[in-house]
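Trainee: build me a model from this:
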Amino acid sequence: MNPCEMSELPNVTANNFSGKCNDSYGGNFTHVLDDWKQEQFGGYPVVYPITIYHLYPVIVFGRILHILWYVIGFVGNFISLKIWSLTRMKRLNSSALYLVGITIYDIWYQILHIFFYLKYFWGLPSLGVAGLCQIWMVLNVVPQYANQLLVLGFTIERFISIIVPFKGERFSKRQRAPAVITSITVFVFFLAAPQAYFWRVDSSGFCEMKSGEKILSFYTIWSFATESIIFFVIPVVTLLLNVFVIKEAYNSLNRRENLDMKAQSSSRIHTKGKNYKPATKTLLCISFFRILTNLPVSITYTMQNLEAFSFGRLMPLEEMSSDHQWRNFILYWGARVIIEVIGASHHALSIFIFYASTKQFRNEIGYIFTEVKRFISRSSVRHGRSSATPSDLRYSTSIYMYKVTANHDMHT
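Mentor: The predicted model follows:
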């Protein structure tokens, strides 16, 4: 789910405020809303001061947990990228290139998310430059869309390989993966491009959505259509395909083991069948984890269209807790922020999925740690030798001086 959605006001349009605001506002709604934002919130994005004032523990929770995701994510994703890029890993796992793509997009997302974090968790105008605002909005959704499609891509490849194994061998050639990944990247850029049209830098230096009934209507339709497909339809299809694939893989192995075949044929088929298991297990774990973290975010995002969770009438911050409509919104918003912060974990924790589900990945992690230990040991020994040399020299010198003094005393 596009995290910048969290910055927007649910149902903030002229129609939503009709009946809640003075009718004299009329067509001057945008000007009135901007004045209200400036007067009450100092020009900050409206949701940030509301969250600070009414949900401060929630914003602190987000500040801390996002830092944790950045630390784990940058370290874990770069290690994962190094491992899946190895030639031997590509030979052992036909989906390695897809996993390289997913890891790159996770790193991409986390780098861009820092701008969002500074803006909506610390109130800093980190995207307040015309051009940068629009470019960020496009680049921010690309890795989110691409990751979903990449998981679907190698799931389809695995599905074809196990359902139609002989044709699947031709379909799953490693030369095909770069073309598929490139096609997905081009497609998601096309899908994300309209985001540049919806956003602008306001007078306070913050990247905000443009106002206007037509723009908001277009955005609502476009966003609902694209994100329903990306974050609802595709994960469900991926999950169903993975469940079917792993079921067929185990059934196929059981049938083959019960057949009385020739030794050579049995060995060849059994070996091939076993190769399905690690890759399929990894795909299934990734799919489950991403669905479990994305689906609640998608549901809470959709709930913003309900009237019960829309903005109340314009009023100062301190009065909102006494208004029924604002109380509903504040409760909804607090739950949504918590869910979105936890949901961002799937861009940081993939390394643990890879480690738990893939033996070859665990072996590579062990090899990396062994090399790190050797490097530390060599550095310690080298440092020990260099630090011991002056001490040894001083000790030898003192022994020599002692002998000279003793000989001198004997002669005298």
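
Trainee: going forward, measure contacts between C-alpha atoms and count neighbours the same way
Mentor: Will do.

Trainee: and Leu81, helix, strand or coil?
Mentor: Three-state call for Leu81 (DSSP: H, G, I helix; E, B strand; the rest coil): helix.

Trainee: state which helix of this protein is the longest.
Mentor: If you go by DSSP state H, the chain has its longest helix at helix 359-411.

Trainee: tell me where the stretch 201-350 of the chain has helices.
Mentor: Using DSSP state H, counting those that start in this stretch, the helices found in the stretch 201-350 of the chain span residues 213-228, 234-258, 263-303, 324-343, 350-357.

Trainee: closest to Glu169 out of the ones you listed?
Mentor: Across these, Glu169 has its closest neighbour in helix 263-303 (11.2 Å, C-alpha to C-alpha).

Trainee: JSON lines please, covering the helices of the stretch 201-350 of the chain and showing mean neighbour count and distance to Leu118.
Mentor: Shown next, in JSON lines, are the helices of the stretch 201-350 of the chain (neighbours: other C-alpha atoms under 10 Å; distance: least, C-alpha to C-alpha, whole Å):
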{"stretch": "helix 213-228", "mean neighbour count": "14", "distance to Leu118": "24"}
{"stretch": "helix 234-258", "mean neighbour count": "16", "distance to Leu118": "30"}
{"stretch": "helix 263-303", "mean neighbour count": "17", "distance to Leu118": "21"}
{"stretch": "helix 324-343", "mean neighbour count": "18", "distance to Leu118": "14"}
{"stretch": "helix 350-357", "mean neighbour count": "18", "distance to Leu118": "24"}
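
Trainee: here's the other one to compare against:
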Amino acid sequence: IQLYSEFAPERIWVDRLVTPFMYAIGFPGNIISLMVWIQKRMRHSSGCYLAALALDDLIFLCLHIVYEVQTVWGINVLNVQFVCQAYPVVYMAVQYLSPLLVLGFTVERYISICHPFKREKFCTTKRAKIVIVFLTILAFSMSCIQGYFYTLLQIGDSTECGPRFVVRDGGTRSIFNVWNICIEMCVFLVIPLSVLTLNIMVIRELRRLSQVETQ
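Mentor: So this is what the prediction gives:
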């Protein structure tokens, strides 16, 4: 925050002004969505994914408040042992989980549309819950190393929460950079492309079915 205050103060002010609007939309929207999808009549397999996604986004917004308080407002809330290590694990896990849940939901929709005879076997509420638990474990397994990366650092007279010096050795080729780039490429590039591909296949199948019906 000191660097931004000195070289790009406008970025801090823009962040302070824009972020509350994101919260004003995100919190009510996700709370309403969660309340809708946890209703008994909405507890089908797709509803499980959408409820989990709403809850995940809600947790992310709560954690993002902590991030904003620490990095934008300069209030040291993470400079506590264990909190410094645990926060990035959970914060990154909820970010990884969101596209994974979208992928799970998309795969289910693909099976329902493109392979309707397999729907009763694979698109069940019980199986959806199992997949959600598996994806949650997968997300945390990818982020748990952040608990090692981050620690309390003694910088001058102050203590700050940040990546260990040893994991940043090598600059752009450091284990910290390489790991995060590889994981984020998989989660935020490969998975969205997979979702896009499956959606295209679903659209093509729906068009084909529509043409068959018109004939």
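
Trainee: for the helices of the stretch 201-350 of structure 1, which one sits closest to Arg200 of structure 1?
Mentor: For these, the distance to Arg200 of structure 1 is smallest for helix 213-228, at 12.1 Å, taking C-alpha to C-alpha.

Trainee: how about the helices in structure 2?
Mentor: Using DSSP H, helices in structure 2 cover 2-7, 9-37, 45-71, 83-114, 119-122, 125-143, 146-149, 175-185, 191-214.

Trainee: so where is the last one in structure 1?
Mentor: Right, the one you point to is helix 191-214 of structure 2. Helix 191-214 of structure 2 corresponds to residues 234-257 of structure 1 when matched by TM-score structural alignment.

Trainee: once aligned to structure 2, how far is that stretch on average?
Mentor: Compared with structure 2 after the fit, stretch 234-257 of structure 1 shows a mean deviation of 1.4 Å (mean C-alpha distance after the TM-score superposition for structure 1).

Trainee: thinking again about what came up before, could the helices of the stretch 201-350 of structure 1 go into JSON lines alongside distance to Val129 of structure 1?
Mentor: Output for these, formatted as JSON lines (distance: least, C-alpha to C-alpha, whole Å):
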{"stretch": "helix 213-228", "distance to Val129 of structure 1": "21"}
{"stretch": "helix 234-258", "distance to Val129 of structure 1": "34"}
{"stretch": "helix 263-303", "distance to Val129 of structure 1": "27"}
{"stretch": "helix 324-343", "distance to Val129 of structure 1": "26"}
{"stretch": "helix 350-357", "distance to Val129 of structure 1": "33"}
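
Trainee: Val180 of structure 1: neighbour count?
Mentor: The number of residues packed near Val180 of structure 1 is 15, by other C-alpha atoms under 10 Å.

Trainee: mean offset of stretch 129-139 of structure 2 relative to structure 1 (after superposition)
Mentor: With mean C-alpha distance after the TM-score superposition for structure 1, stretch 129-139 of structure 2 averages 0.5 Å from its match.

Trainee: map Ala86 of structure 2 onto structure 1.
Mentor: Ala86 of structure 2 maps onto Ile135 in structure 1, with residues paired by TM-score structural alignment.

Trainee: give the contact list for the closest residue in space to that match that isn't next to it in sequence.
Mentor: Nearest residue to Ile135 of structure 1, sequence neighbours excluded (C-alpha to C-alpha, 6 or more residues apart in numbering): Ala196, at 6.5 Å. Taking C-alpha atoms under 8 Å, 6 or more residues apart in numbering, we find Ala196 of structure 1 in contact with 134-135, 137-138.

Trainee: coming back round to it: how much space separates the match of Ala86 of structure 2 from Asp35 of structure 1?
Mentor: The gap separating Ile135 of structure 1 from Asp35 of structure 1 is 27 Å, by C-alpha to C-alpha, to the nearest Å.

Trainee: separation between the residue located most distally from the centre of structure 2 and Arg207 of structure 2?
Mentor: No residue in structure 2 has its C-alpha farther from the mean C-alpha position than Gln215, which lies at 43.7 Å (C-alpha atoms, centre = their mean). Applying C-alpha to C-alpha, the value for Gln215 of structure 2 to Arg207 of structure 2 is 12 Å.

Trainee: nearest spatial neighbour of the alignment partner in structure 2 of Ile83 of structure 1, chain-adjacent residues omitted?
Mentor: Using TM-score structural alignment, the partner of Ile83 of structure 1 in structure 2 is Val36. Of all residues not flanking Val36 of structure 2 in the chain, Met42 sits nearest, at 7.3 Å (C-alpha to C-alpha, 6+ apart).

Trainee: the residue nearest to Ile135 of structure 1 -> structure 2?
Mentor: Residue pairing (TM-score structural alignment): Ala196 of structure 1 is matched to Gly147 of structure 2.

Trainee: do Ile221 of structure 1 as well
Mentor: Counting by TM-score structural alignment, Ile221 of structure 1 lines up with Val178 in structure 2.

Trainee: so how far is Val202 of structure 2 from that match?
Mentor: Val178 of structure 2 sits 35 Å away from Val202 of structure 2, going by C-alpha to C-alpha.

Trainee: then Val83 of structure 2?
Mentor: As for Val83 of structure 2, its distance to Val202 of structure 2 is 44 Å (criterion: C-alpha to C-alpha).

Trainee: same thing with Phe82 of structure 2?
Mentor: When Phe82 of structure 2 is compared with Val202 of structure 2 (using C-alpha to C-alpha), they lie 45 Å apart.

Trainee: do the same with Phe7 of structure 2
Mentor: Taken as C-alpha to C-alpha, the span from Phe7 of structure 2 to Val202 of structure 2 is 48 Å.

Trainee: do Gln2 of structure 2 as well
Mentor: Counting by C-alpha to C-alpha, the gap from Gln2 of structure 2 to Val202 of structure 2 is 49 Å.
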